[in-house]
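Student: Give the three-dimensional model of this entry:
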Amino acid sequence: MTRRPSRLVRVLSPALAAGTLLCTAACSDDGGTEGTDVQGVTASQVAGRRQTPSPTATLSTDGARTALITEADIEDDWTQVKDTEAENWHDSLLIGTVDVSDFLTAKAQASDCQRLLDSLFDDDLLGRPSGASELRGFQQGDSRLLYQVASYDRTGLQDSLDWMGTLPEKCDQFTVTDGGQKRTVQVIEISLPKVGDARQGLRVTVQGSAGGDDATLTLDVAAVRVGDDAITVTAGGLDGDENDSAQQAVQQGTQRLKDVLAGKSPAPSPN
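Tutor: Prediction:
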């Protein structure tokens, strides 16, 4: 994945200027895996660690593409877009510098919140994949849904999920500044289906301005670990959250990934 572009080129195309949206590879609720606890992990995450881990298998590029969800896996009128278009989805509302004065522990918490915004912009919330990685994007009106399947180093992957689990407390509300403009960001935890070996879900809300008008960007972000692999979903936009579709993507997508890792063809979509 290319490094984050300079601020001058991280600007939405004219077609998107009236509605800046982003869907990135994202996160999951109820973290958990087999292993020792990490500071800041919630009780729900510890409970999730009691699940039987998925068998280890190597995910190929073809397998990752087969594991991607389709339009039939999610509700409403989502339309799949070209991969080249989805790869360039970024949102200018996520650009900015976190105001350190908002935090009691200052730099430590501010750094976590800055990492959250930067990784949402760069589509690498779980870190850089260590193996196969495929993504697919869907659009519905002014909302977008970005879905990714990728292989990671398991330790780093679980560390990322555990880190995400601390964000609703560390980054519950903070301010970012960019070019003299201020935006308010809120982060809360959202529940996800009890699937996979570990999961974490977040809702990130950014209040600011777009095209000179007040705007609120709402993103539901979910990640689910299956062995050394993970799915990430980011869904939402300026029209509000897309929680139902994100939940369906998690439910259907996790099963598709498990089927692929087991050497099976994913079952037909329910719709």
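Student: alpha carbons only for contacts and neighbour counts from here, please
Tutor: Noted.
Student: can you pull the buried residues of the helix or strand containing D159?
Tutor: Secondary structure assignment for D159, by DSSP states H and E: helix 154-170. With burial defined by 16 or more other C-alpha atoms under 10 Å, the residues of helix 154-170 counted as buried are 154, 157-168, 170.
Student: Which two of the residues you listed have the greatest separation?
Tutor: Using C-alpha to C-alpha, the two most remote members of the buried residues of helix 154-170 are R154 and K170, lying 24.1 Å apart.
Student: Report the separation between L117 and S44.
Tutor: Noted for L117: a distance of 25 Å to S44, by C-alpha to C-alpha, to the nearest Å.
Student: For the stretch 1-150 of the chain, just list every one of the helices.
Tutor: Under the criterion DSSP state H, counting those that start in this stretch, helices of the stretch 1-150 of the chain are mapped to 43-48, 61-67, 83-86, 107-122.
Student: Sequence B follows; please return its structure for comparison with A:
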Amino acid sequence: MTTHRLPRPFRVLAPALAAGVLLTTAACSAGDDSGADRADTAEISSSPLAQESPAALTAAGARAALVTEADLEGDWDQVKNAATWRDSLLVGKVDVADFLTAKTDAADCQKLLDRLYDDDLLGKPSGASALTGFQEGESRLLYQVAAYGKAGLDTSFAWLKSLPVKCDQFTATDSSGARRTVQVTENSLPKVGDARQGLQVTVQGSSGGSLTTLTLDVAALRVGTDAITFTNGGLGGADGDTTEQAAKLGTARLKEVHAGRTPAADPNEIE
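Tutor: As a prediction, this is how the structure comes out:
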């Protein structure tokens, strides 16, 4: 949003020829200045810049901000059971022995696995939230819009930013003792929203008796005190174009909701 500076009145006081003229001019100026200040105050009060921040996200607003099939390239189909999705490859206890000099990093890596499995990457929302999911072959896109507190969001985004260093590679063990290698790298996102953090998480392990690799693009984008989080990928890898589309169009939809508008069904019609 472009911020327009409001015009301020200016006056040039001509040199006085006599003391009486100077006093008269000063008195007139004082009267004029008072009226100008009142006009300025009225103008500022009615300006959009003085309006309050967007109202708290409602459940209906969160649902309206979710991406749709029309927003996604490819053959993605929306599913009804996204809230029940859980990937067993994300279940495991982090091997603390991998963190010889920074034991606290192991706790951060454990939190990442747990939050990815529980679908609460940024922690529990403090307000309204909505979730949807799409499937294309063996790939899944799980997408959420939710309201949070600003302090909590700042902390969560700082934590996400630290993970490619703290959790670049580690081992996790499942309940049967099977070991999995997890790698976390930074993944770029379009420069949209007020803040953003992208990761790519790969988990190599055994599934159904076969060695396999789960690859997930993980994204978090903040708009005010609301945020979008989603994971995109599967056993066949993650499609970067879909990640980019979901980030761009999802952020645009949330901004439309913040502006008090209902996002258009056709993504090309969203400003």
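Student: Need the TM-score between these chains.
Tutor: Put the two chains on top of each other and the TM-score (TM-score structural alignment, normalised by the length of the first structure) is 0.78; 216 aligned residues with a C-alpha RMSD of 1.4 Å.
Student: Between the buried residues of helix 154-170 of the first structure, which sits nearest Q186 of the first structure?
Tutor: Closest to Q186 of the first structure, out of all of the buried residues of helix 154-170 of the first structure and judged by C-alpha to C-alpha, is P168, at 8.3 Å.
Student: Can you tell me the SS state at the aligned residue in the second structure for G236 of the first structure?
Tutor: Aligned counterpart of G236 of the first structure in the second structure: G233 (TM-score structural alignment). Assigned state for G233 of the second structure: strand (three-state reduction, DSSP: H, G, I helix; E, B strand; the rest coil).
Student: Next, the contact list for the nearest residue to G233 of the second structure once chain neighbours are set aside, please.
Tutor: The shortest distance from G233 of the second structure to any non-neighbouring residue, by C-alpha to C-alpha, 6 or more residues apart in numbering, is to L216 (4.5 Å). By C-alpha atoms under 8 Å, 6 or more residues apart in numbering, the contact list for L216 of the second structure reads Q200, V201, T202, T231, N232, G233, G234, G237, A238.
Student: Can you give me the neighbour number for the fourth one?
Tutor: Neighbour count for T231 of the second structure, taken as other C-alpha atoms under 10 Å: 26.
Student: if we can go back for a sec, mind checking how far the residue nearest to G233 of the second structure is from S206 of the second structure?
Tutor: Distance from L216 of the second structure to S206 of the second structure, by C-alpha to C-alpha: 17 Å.
Student: Over to S88 of the second structure?
Tutor: S88 of the second structure sits 10 Å away from S206 of the second structure, taking C-alpha to C-alpha as the criterion.
Student: neighbour-wise, which of the two wins?
Tutor: S206 (14 against 10).
Student: so what corresponds to that one in the first structure?
Tutor: Alignment note: S206 of the second structure maps to S209 in the first structure; criterion TM-score structural alignment.
Student: Confirm that its match sits in a strand.
Tutor: Yes. S209 of the first structure forms part of a strand when assessed by three-state DSSP.
Student: That one touches A215, doesn't it?
Tutor: Yes. Judged on C-alpha atoms under 8 Å, S209 of the first structure makes contact with A215 at a distance of 4.9 Å.
Student: Nearest spatial neighbour of G131 of the first structure, chain-adjacent residues omitted?
Tutor: S151 (4.9 Å).
Student: residue in the second structure matching the one you found?
Tutor: So S151 of the first structure corresponds to A147, using TM-score structural alignment.
Student: Compute the number of surrounding residues for its match.
Tutor: Close neighbours of A147 of the second structure, defined as other C-alpha under 10 Å, add up to 25.
Student: Tell me who's in contact with it.
Tutor: With the criterion set at C-alpha under 8 Å, 6+ apart, A147 of the second structure makes contact with A56, L57, P125, S126, G127, A128, S129, T225, D226, A227.
Student: cool, and D172 of the first structure?
Tutor: When contacts are counted by C-alpha under 8 Å, 6+ apart, D172 of the first structure touches V185, Q186, V187, I188.
Student: Show me what the first one lines up with in the second structure.
Tutor: Okay, so that is V185 of the first structure. Alignment note (TM-score structural alignment): V185 of the first structure maps to V182 of the second structure.
Student: follow-up on the earlier one: which one of the contacts of D172 of the first structure is nearest L125 of the first structure?
Tutor: Among the contacts of D172 of the first structure, and counting by C-alpha to C-alpha, the member closest to L125 of the first structure is V187, at 14.4 Å.
Student: would CSV of the helices of the stretch 1-150 of the first structure with mean neighbour count be doable?
Tutor: As requested, those are exported to CSV (neighbours: other C-alpha atoms under 10 Å):
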stretch, mean neighbour count
helix 43-48, 17
helix 61-67, 20
helix 83-86, 14
helix 107-122, 19
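Student: Out of those helices, which is closest to G96 of the first structure?
Tutor: helix 107-122 (8.2 Å).
Student: Give me the angle between the closest one and helix 154-170.
Tutor: 110 degrees (axes from the mean of the first three to the mean of the last three C-alpha atoms, to 10 degrees).
Student: quick check: helix 107-122 of the first structure aligns to which part of the second structure?
Tutor: Against the second structure, helix 107-122 of the first structure falls on residues 103-118 (TM-score structural alignment).
Student: And the match of S151 of the first structure, how close does it get to D119 of the second structure?
Tutor: To D119 of the second structure, A147 of the second structure is 15 Å away according to C-alpha to C-alpha.
Student: now swap in N268 of the second structure and tell me
Tutor: According to C-alpha to C-alpha, N268 of the second structure and D119 of the second structure sit 29 Å apart.
Student: ok, and what's touching stretch 70-85 of the second structure?
Tutor: With C-alpha under 8 Å, 6+ apart as the contact definition, stretch 70-85 of the second structure has outside contacts at 68-69, 131-136, 142, 241-242, 245-246, 249, 265-267.
Student: mean deviation (superposed) between the longest helix seen in the first structure and the second structure, please.
Tutor: For the first structure, the helix with the greatest residue count under DSSP state H is helix 243-261. Its aligned residues in the second structure lie a mean 0.6 Å from helix 243-261 of the first structure after superposition (mean C-alpha distance after the TM-score superposition for the first structure).
Student: quick one: that helix to chain centroid distance?
Tutor: Between the centre of helix 243-261 of the first structure and the centre of its chain there are 14 Å (C-alpha atoms, centre = their mean, to the nearest Å).
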